[in-house]
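Peer 1: sharing a model that was predicted from the sequence below.
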Amino acid sequence: MNLATNYLGLSLRNPLIVGASPFCDEVDGAQRLQDAGAAAIVMRSLFEEQIDHQQRTLSYLLDTSPGEIASGVREFFPSYADYPLSPNTYLEQLSHLKNTLKIPVIASLCGHRPGAWIDYARKLEQAGADAIELNLYHLITDPRMSGRQVEDEMLETVRDISGTVKIPVAAKLSPFHAAPAQFALELEKAGAKGVVLFNRFYQPDFDLQELEVHPQLKLSDSSELLLRLRWLAVISPHVKGSLSCTGGVHRAEDIIKALLAGASTVQVVSVLLKEGPRVLTQLLGGMRNWMTQRGYEDLNDLRGALNLKRCTNPEAHERANYIKVLQSRAI
């Protein structure tokens, strides 16, 4: 049975990718993921703010006297708890992973607007990254900023990074775009070789005792897959590049659904945090069983079979289905 797939021009042995997470912070841990069946790994994100902070720090050190540095150094440097991997250690870890693993290693940059931090993409390439996943995370709180402005900045960022490196660049999106399909096409024109659907915004909660706002991390579950399936199915007939599904993949059935919608790969994180590397082997086994029972010998035979163009009931992806569902239930 052939589970091989192509993602961003990279040949992968199967569609299972370990998404951006702390799993790659230790080489031994990444090795266990590879042995369990991971076809590629994405390093945790290196943030635009980290890189800009490092550059400001360097400028500060060059322009400040030794006495002043000693008195203010504790306040100036970021906490290691906030940034487990500094930009320099990130490059070192990337190099270690490449020297150890046989599967592709994808670096992750998190930013949204053009800036000097984009130059770091070249350093990631030089350190051995097989590709770059650009996490276009931007939560807009300024009411004066339009959606068009936000997307124009993102497109310019993708254009700059794609023009800086020779390795492929994938754009990771949130679901909060007015026209995701059209934006995916614009990203492709800007140089992106693939799109990752979707980023998860971590919602803060209110502490009623302390009257403070607290961040919280809630792991995904399979119910989150449905949003990804709809947009994978809508977008996949129109793009030439790769699509990757992230968020809500916990079972072999979830992987099959994402592939039927048009994904080339799926990314898993939450299920690994819950169950450990062994779950990768179980997911692959479940995929093989499903394909065997239905007579599939090649992954490519089922990819996109239920997307908007190929499914027998395209209205199920569109507004007509919304009306039908609401009219068929007592709400």
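Peer 2: Alright, I've got the coordinates.
Peer 1: only C-alpha atoms for contact and neighbour calcs from this point on.
Peer 2: Will do.
Peer 1: just the strands in the stretch 1-150 of the chain please.
Peer 2: Along the stretch 1-150 of the chain, counting by DSSP state E, counting those that start in this stretch, strands occupy 5-7, 10-12, 16-18, 40-47, 105-110, 131-135.
Peer 1: figure out which of the ones you listed is closest to Glu297.
Peer 2: Of all these, strand 5-7 sits nearest to Glu297, with 13.1 Å by CA to CA.
Peer 1: for that closest one, packing partners?
Peer 2: Applying 3 or more CA pairs under 8 Å, 6 or more residues apart in numbering; DSSP states H and E, we find strand 5-7 packed against strand 10-12, strand 242-246.
Peer 1: by contact count, what packs against the first one?
Peer 2: Counting contacts by 3+ CA pairs under 8 Å, 6+ apart, the secondary-structure elements packed against strand 10-12 are strand 5-7.
Peer 1: so what touches the strand it packs on?
Peer 2: With contacts defined as CA atoms under 8 Å, 6 or more residues apart in numbering, strand 5-7 is touched by 11-15, 194, 242-243, 264-265, 299-300.
Peer 1: alongside the first one, take a look at this:
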Amino acid sequence: MNLSTTYLGLRLRSPFIVGASPFCENVGAARQLQDAGAGAIVMRSLFEEQIDAEEKALIHHMETPADSNPEATSYFPQFAEYQLSPDRYLRQLEELKRALSIPVIGSLNGARPGGWTDYARRFESAGADAIELNLYQLITDAEMAGDEVEADMVETVRQVAASVRIPVSVKISPFHTSPAHFASMLEYAGAAGIVLFNRFYQPDFNIEEMEASPQLALSDRSELLLRLRWLAILSPQLRGSLAATGGVHTTSDVVKAILAGAHTVQLVSVLLRHGPRFITTLANGLREWLVEHGYENIDQLRGAMSHRRCPDPAAFERANYIRILQTWKI
């Protein structure tokens, strides 16, 4: 059974993409993922703040004589929290391209237009097959309107997409007033695909130290439901590719995502729990399901449960919401 699919114009041997994660920092681990059946891999994100901080530190160092202060070495930023410096990121990308035969996707994480987007061209020069632009932004300023936020994001996508010849996908959050309209605007700005959705990591409170503490929680299957809804809504309306990320842990999860309209699924949490070889388990399960249900390939399956089959998707969602609430009884 052929599991190949097209994503961002790239022909992948399977719909299983390893999402942005620590896996790609080790060439040996990346090879294991490829051997297990991964169709492509996404590198860990390079952050807007990280790039800007390094550039500001370099300017400061060049403009300040080394012997002007005995503490001159302290001018350099501390990058202990970043696993890869910008230069090391590019070298790792080159190493992965030499070692692997599957596509390698670079990841840029930011939201506002700025000089950091120049790294898209550097990704391309280093051999990246595509770029995943992660638009992660939490607005706390009550003076900033939603349309301003989205306008900045759309302009960022436009700048990045216009600067490279390789395809650009955009990873978004579900927290937009009209995700369908926003996704259409991103596509108009040059995005070749949309990744649904970014996972926001919520901080907890340490009530003894009186401080907020970051919490890392792996995804679970319940998170897939939100992705399925929007995949089903967006797939009939967009021309580009769609990827589901978050909540894909079993063969049935993969099937559901494709039925809703996904071209690929991104895997991270399930691989951190079970290891690279779990991709083989998922691939074998998908093949068996397709054969049992009479499908010759996943293209025949894609979008079979999208909202294209519903004349009024908004009414359908409203009806579903009301019906669920009416099932509660005391």
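Peer 2: Yep, it's here. Since the model is a prediction, treat every value here as computed from it, not as a measurement.
Peer 1: related to what we said a few turns ago, in TSV: the helices and strands packed on strand 5-7 of structure 1, plus mean neighbour count and distance to Lys257 of structure 1.
Peer 2: Listed next are the helices and strands packed on strand 5-7 of structure 1 as TSV, based on neighbours: other CA atoms under 10 Å; distance: least, CA to CA, whole Å:
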stretch	mean neighbour count	distance to Lys257 of structure 1
strand 10-12	17	19
strand 242-246	27	10
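Peer 1: could you dump those strands to CSV with distance to Ser222 of structure 1?
Peer 2: What follows is the helices and strands packed on strand 5-7 of structure 1, written out as CSV (distance: least, CA to CA, whole Å):
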stretch, distance to Ser222 of structure 1
strand 10-12, 24
strand 242-246, 11
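Peer 1: got JSON lines for the strands of the stretch 1-150 of structure 1, with distance to Glu151 of structure 1 too?
Peer 2: What follows is those, written out as JSON lines (distance: least, CA to CA, whole Å):
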{"stretch": "strand 5-7", "distance to Glu151 of structure 1": "24"}
{"stretch": "strand 10-12", "distance to Glu151 of structure 1": "27"}
{"stretch": "strand 16-18", "distance to Glu151 of structure 1": "27"}
{"stretch": "strand 40-47", "distance to Glu151 of structure 1": "19"}
{"stretch": "strand 105-110", "distance to Glu151 of structure 1": "15"}
{"stretch": "strand 131-135", "distance to Glu151 of structure 1": "13"}
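Peer 1: quick one, strands of the stretch 201-330 of structure 2?
Peer 2: Taking DSSP E, counting those that start in this stretch as the test, the strands found in the stretch 201-330 of structure 2 are 204-206, 211-213, 241-245, 264-267.
Peer 1: how about JSON lines for those, with distance to Glu150 of structure 2 added?
Peer 2: As requested, the strands of the stretch 201-330 of structure 2 are arranged in JSON lines below (distance: least, CA to CA, whole Å):
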{"stretch": "strand 204-206", "distance to Glu150 of structure 2": "28"}
{"stretch": "strand 211-213", "distance to Glu150 of structure 2": "28"}
{"stretch": "strand 241-245", "distance to Glu150 of structure 2": "20"}
{"stretch": "strand 264-267", "distance to Glu150 of structure 2": "25"}
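Peer 1: the longest helix along structure 2 vs structure 1, average offset?
Peer 2: Using DSSP state H, we find that the single longest helix of structure 2 is helix 146-163. Here helix 146-163 of structure 2, set against structure 1 after superposition, deviates by a mean of 0.3 Å using mean CA distance after the TM-score superposition for structure 1.
Peer 1: follow-up on the earlier one: who wins for proximity to Ser173 of structure 2 among the strands of the stretch 201-330 of structure 2?
Peer 2: With distances scored as CA to CA, the stretch of those nearest to Ser173 of structure 2 is strand 241-245 (10.9 Å).
Peer 1: and that closest one, which stretch of structure 1?
Peer 2: Under TM-score structural alignment, the match for strand 241-245 of structure 2 in structure 1 covers residues 242-246.
Peer 1: mean deviation, the matching stretch versus structure 2?
Peer 2: Compared with structure 2 after the fit, stretch 242-246 of structure 1 shows a mean deviation of 0.2 Å (mean CA distance after the TM-score superposition for structure 1).
Peer 1: residues contacting the residue most central in space within structure 2?
Peer 2: By CA atoms, centre = their mean, structure 2 has its centre lying nearest to Lys171, at 4.6 Å. Lys171 of structure 2 sits next to 132-135, 194-198 when contact means CA under 8 Å, 6+ apart.
Peer 1: let's see it at 10 Å
Peer 2: With contact set as CA atoms under 10 Å, 6 or more residues apart in numbering, Lys171 of structure 2 has these partners: 107-109, 132-136, 193-199, 242-245.
Peer 1: report back the residue of structure 1 that's furthest from centre.
Peer 2: Farthest-from-centroid check, structure 1 (CA atoms, centre = their mean): Gly67, 43.4 Å.
Peer 1: what residue of structure 2 takes the place of it?
Peer 2: Aligned partner of Gly67 of structure 1 by TM-score structural alignment: Asp67.
Peer 1: re the thing from before, tell me what the longest helix of structure 2 is packed against?
Peer 2: Identification of packing neighbours for helix 146-163 of structure 2 by 3 or more CA pairs under 10 Å, 6 or more residues apart in numbering; DSSP states H and E yields helix 119-126, strand 130-134, strand 168-172, helix 179-188.
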